[in-house]
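> I would like the atomic coordinates for the input below:
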Amino acid sequence: MKTAAIILAAGRGERAGNGNGPKQYRSLGSKSVLRRSVEAFAGHPAFGPLVVAIHADDRALCTAALGDLLPRVEIVVGGATRQASTQRALDHLQAGAPDLVLIHDAARPFLEGDVIDRVLQALHEAAAVVPAMPVSDTIKRIGENSHVLETVHRDDLHAAQTPQGFRFSEILAAHRSAAASGGQTFTDDAAIAAWAGMRVCVVRGSAENTKLTWARDIALAEARYGSNAMFPDVRTGNGYDVHAFQDGDAVILCGVEIAHDRKLSGHSDADVGLHALTDALLATCGAGDIGTHFPPSDPQWRGAASRRFVEHAARLVRENGGRIANADVTLICEAPKIGPHREAMVKIMSEMLGIDAGRVSIKATTNEKLGFVGRAEGIAAIATTSVIFPGSVPE
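Predicted coordinates for the structure are as follows:
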C-alpha cells in the first residue's frame, strides 16, 4: 500500500518561548528538532511521499534544517491553525492519492520506529489509529478561582500522541467536512476523524515520544545531545524487597494475580517484584525509597495496586531528564511457578514503564530449600534498572 507522512511544522511555539525562534528549528546536538522528526519517516521503508507543512516565513529555516533530506521531502505552506495546515498538506497529497497517511507533530523528535510500526499494523484493520499512553497522574477538574470541582477517574484516560494514522481518502473527506461546517475546531486529527464518524483505534505509544511544549522540555532535549554526549550519564539502580505469606488464595507478582494457597502480607497489594522495581528506579535519581513516597503508615495506600508506585517512580525519573533503558526483576520463591505468567508480567511492566518488552526481563529462581524463602515462608525479589540521564559524569 502506498503510504505518505505529513510532518506539521508551521507553529510558532509561543509556550516554549520565542527568543530563539520556532522550536522546530532549535538544534538538538548536530540536528534540528524538525530534521530528527523527519528522519524517523525518511529512514522507514514503508513511506513514499513525505510532506512538511511550514509557516510562510520559514522556508529558509526549513531548507537549512533538512539539508540533504530535501530530495525526499515536499514542502507546503501551512495555515493559521494546525487543522488548516493539515488540510493543506492532505490537499497537496491528493494528486498522488496514497492509500494511507500518518500525521506527525514536528515537535516530537524522539519518535521511534516501533511506534510507527504499531500504527501501520493497526491500519490493516482500522480506518484511524492513535498511539497513546495511559494517564498516571491524578487528574483534577478545576473551576472558578482555581477550586477543585472533582477528581476525574483516570482508568480509561490516555494521552494521545502522534503520528496518527488514517486511510487517506477518509481523513481528507473528514477534514474538508470540518472546514465546510464552520466553527469546528479540533486539537488533533483523531478528533476530526471521530467527529466525522470514523472509528478510532488506540495502540500503545511510547513514553519517549514526548512533545516539546515548554522551555523546560527543550532544555532537557538539548541536554540529551549536549557537549557531553560522548559520556552519557548511565546510572544503575538496585532494589530488594521481601514479603511473608499469610492466609489467602492468590499472590500478586509483577502486576499479575496468580492463584496460590496463600497470599503475601503487606500494606498495599504486597507485590514484592514491583516494590523492588520502584526502589531501583528511585535510586537512579536519588529520590529515596518506596517508603519515602508511600509510607505504610498512610491509610490511603492500604491495598493499593503497586503499579501506581512504579509509574510514580518512572515519572520522577523522566522529570529529572532520565530515559529508562531496561528493567530486570528476579523473583526468589519455591512456589508458585513463574514461567507460565512471565509473558503477562513483561507486558504489564512494559506498559507501566513505557519501554519496549525487549527491554524488560523477569526471571525466577528458588532458594534451594534454604532460609525463610526455602522454607516457603515468603517471597523475595531483586530488581535492577539502567537509566540514561543527560549531562556530564564526574571526571
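> can we go C-alpha only for contacts and neighbour counts from here?
Fine.
> and the longest strand for this structure?
strand 233-247 (DSSP state E).
> so what does the helix or strand that it is followed by touch, helix or strand wise?
As assigned by DSSP states H and E, the chain's next helix or strand after strand 233-247 is strand 250-253. Contacting strand 250-253 under the criterion 3 or more Cα pairs under 8 Å, 6 or more residues apart in numbering; DSSP states H and E are the following elements: strand 256-259, strand 262-264, helix 272-283.
> Let's see this one next, to set against the first:
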Amino acid sequence: MRFSDIIVAAGSGSRAGGDKQWRDLGGQPVLRHSFEALRAAGAEEIVVVLAPGAEARARETLAGLEGWRGVVGGSTRAASVRAGLAALACPPGQPVLIHDAARPLLPKAVVQRLLEALETHDGALPALPVADSLRRGPAGTMEGVADREGLWRAQTPQAFKRSVIELAYAAWADEQPPADEAEVVQRHGGRVALVAGDPRLMKLTYPEDFAMAEALLPRQIRIGSGYDVHRWGPGGSVWLCGIEVPHDQTLIGHSDADAGLHALTDALLGAIADGDIGDHFPPTDPKWKGASSDRFLVHAAERVKARGGRIVNVDVTLICERPKVKSHRDAMRQRIADLLGLPLDAVSVKATTTEGLGFTGRGEGLAAQAVVTVDLPAST
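You can find the predicted model right below:
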C-alpha cells in the first residue's frame, strides 16, 4: 500500500542532552536511521518537520537521499504535525504515518500492521502492554498501587488517512494541546486500532537510552586481512609495529616503512571495504615521505569508528630471519593497543621465519601480515 510520512524532528531533545535527532547512533545520525527505516518500509513521500534554522543540518544529515522535503515546525507537537500535513502532496485518501525522529529502530513489520489496520479503522498506532506493576508516589514514597489492566505504552508511527487527521485537527477546540494524533482522531469520533508495537521501537528520551539503542542495532562481524613487504637497506634501526628496534639495517619505504602497521592498516580498511593504504596515503605524495605509520593506523581506526564500528581484536605476524622480535613483542602489543584504544589481550604480535627460504629467508626484506575482526552495524 502506498503511503506518505511525516517525521517530527523539531524538538529540542533537552532531556537527552539536546539535539538528539542529530546525534550519532551506530555511525549515523538518529534522524537518518528513522528516515531510512520508513523509506525501506515503502514511504514514497516524506516530510521532515524541523526547528527554525535546522534546514542546512537536515540536508547534510540526509545527503544522498531523495523524496523528502523539509518544513519548519511550531512550538508544540500539534503545530509541527499540522505544518507537516500542509506540506504533503499526497491525495486526501492516502495513508499518512506520523513518526517521531527519536524512534530510529522502526521494524518494517510494524508499518505493515499499521497499514492493514487502516483498512477497518480511522487510525492506528503501535502499542505495547504495560508489563511492570505500577505504583503511585508523587513525593517519592509509595502511596498506592495502580491497576495496569488495559493500559498500553503508545509508540509511533501513528497512521491515518490524510483527510481523517486533517479534519480531526480542524475540529480540535481544546486549548490544551493533544498528547498525540491518536487522541485528536479519537476525540473527533474516530476508531483507533492498537496494533502490536515492538520493544526496539523505543523513544530516545534520556542519555542512557542511546546505549540501549546501540545494543539493539543489528550488527555484523567483518574480517579484514592485510599484507605488506619492504626491502632491507642501510641503517641502524627499524620501525616495527610502532616500536623502534635497533638493527644493522632498516626497511626502505616512502614513509617509515613499518610493515607491521602497514599490514594492520590495510586489514582495518579491508574490513570496511574502504580501499587500501595507498588510496588514503599515496606513496607519490611527498607529504607522506618519512611519515610515522602511527598516523596511518589511527586514520584507519577512525574510518572504522565513523561507520559505527568497533575493533574487536587484531593479530599481526612479522616474517623475517632478523631482527629477533620476541624481546620487543610486549612493547609492540602495548603500542598498538594504545593507538587503537584496545585492551592488551585483544592485540597479538608474533614473528616467524621461512627457514631460510624465499626473499625473507635470504635476508632481502621483511614481510608482515595482519588479520582484524571488526563489529559493524548491519547494512540496511
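> Now compute the TM-score of the two chains, please.
The TM-score (TM-score structural alignment, normalised by the length of structure 2) is 0.55; 227 aligned residues with a Cα RMSD of 2.6 Å.
> Please point out which parts of the longest strand of structure 1 sit buried.
For strand 233-247 of structure 1, a neighbour-count test (16 or more other Cα atoms under 10 Å) marks 233-245 as buried.
> could the helices and strands packed on strand 250-253 of structure 1 be laid out in a markdown table, adding distance to Thr292 of structure 1 and mean neighbour count?
Shown next, in a markdown table, are those (distance: least, Cα to Cα, whole Å; neighbours: other Cα atoms under 10 Å):
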| stretch | distance to Thr292 of structure 1 | mean neighbour count |
| --- | --- | --- |
| strand 256-259 | 25 | 15 |
| strand 262-264 | 21 | 21 |
| helix 272-283 | 10 | 28 |
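> closest to Glu343 of structure 1 out of the ones you listed?
Nearest to Glu343 of structure 1 among those is strand 256-259; the distance by Cα to Cα comes to 10.1 Å.
> Which stretch of structure 2 lines up against the closest one?
Here strand 256-259 of structure 1 fails to align to any part of structure 2, judged by TM-score structural alignment.
> circling back: can you lay out the helices and strands packed on strand 250-253 of structure 1 as TSV showing distance to Ala42 of structure 1?
Shown next, in TSV, are these (distance: least, Cα to Cα, whole Å):
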stretch	distance to Ala42 of structure 1
strand 256-259	40
strand 262-264	51
helix 272-283	34
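> What segments of the stretch 51-200 of structure 2 are strands?
68-72, 95-100, 123-129, 134-136, 144-146, 152-154, 158-161, 192-196 (DSSP state E, counting those that start in this stretch).
> picking that back up, what's the closest of the helices and strands packed on strand 250-253 of structure 1 to Val148 of structure 1?
That would be helix 272-283 among these, by Cα to Cα, at 29.7 Å.
> so the helix or strand following the closest one corresponds to what in structure 2?
With elements assigned by DSSP H and E, the helix or strand that comes after helix 272-283 of structure 1 is helix 290-293. Using TM-score structural alignment, helix 290-293 of structure 1 corresponds to no residues of structure 2.
> ok, residues contacting helix 290-293 of structure 1?
His275, Thr278, Asp279, Leu282, Phe309 (Cα atoms under 8 Å, 6 or more residues apart in numbering).
> Kindly reformat these as TSV containing distance to Gly29 of structure 1.
Shown next, in TSV, are the contacts of helix 290-293 of structure 1 (distance: Cα to Cα, whole Å):
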residue	distance to Gly29 of structure 1
His275	37
Thr278	32
Asp279	32
Leu282	28
Phe309	34
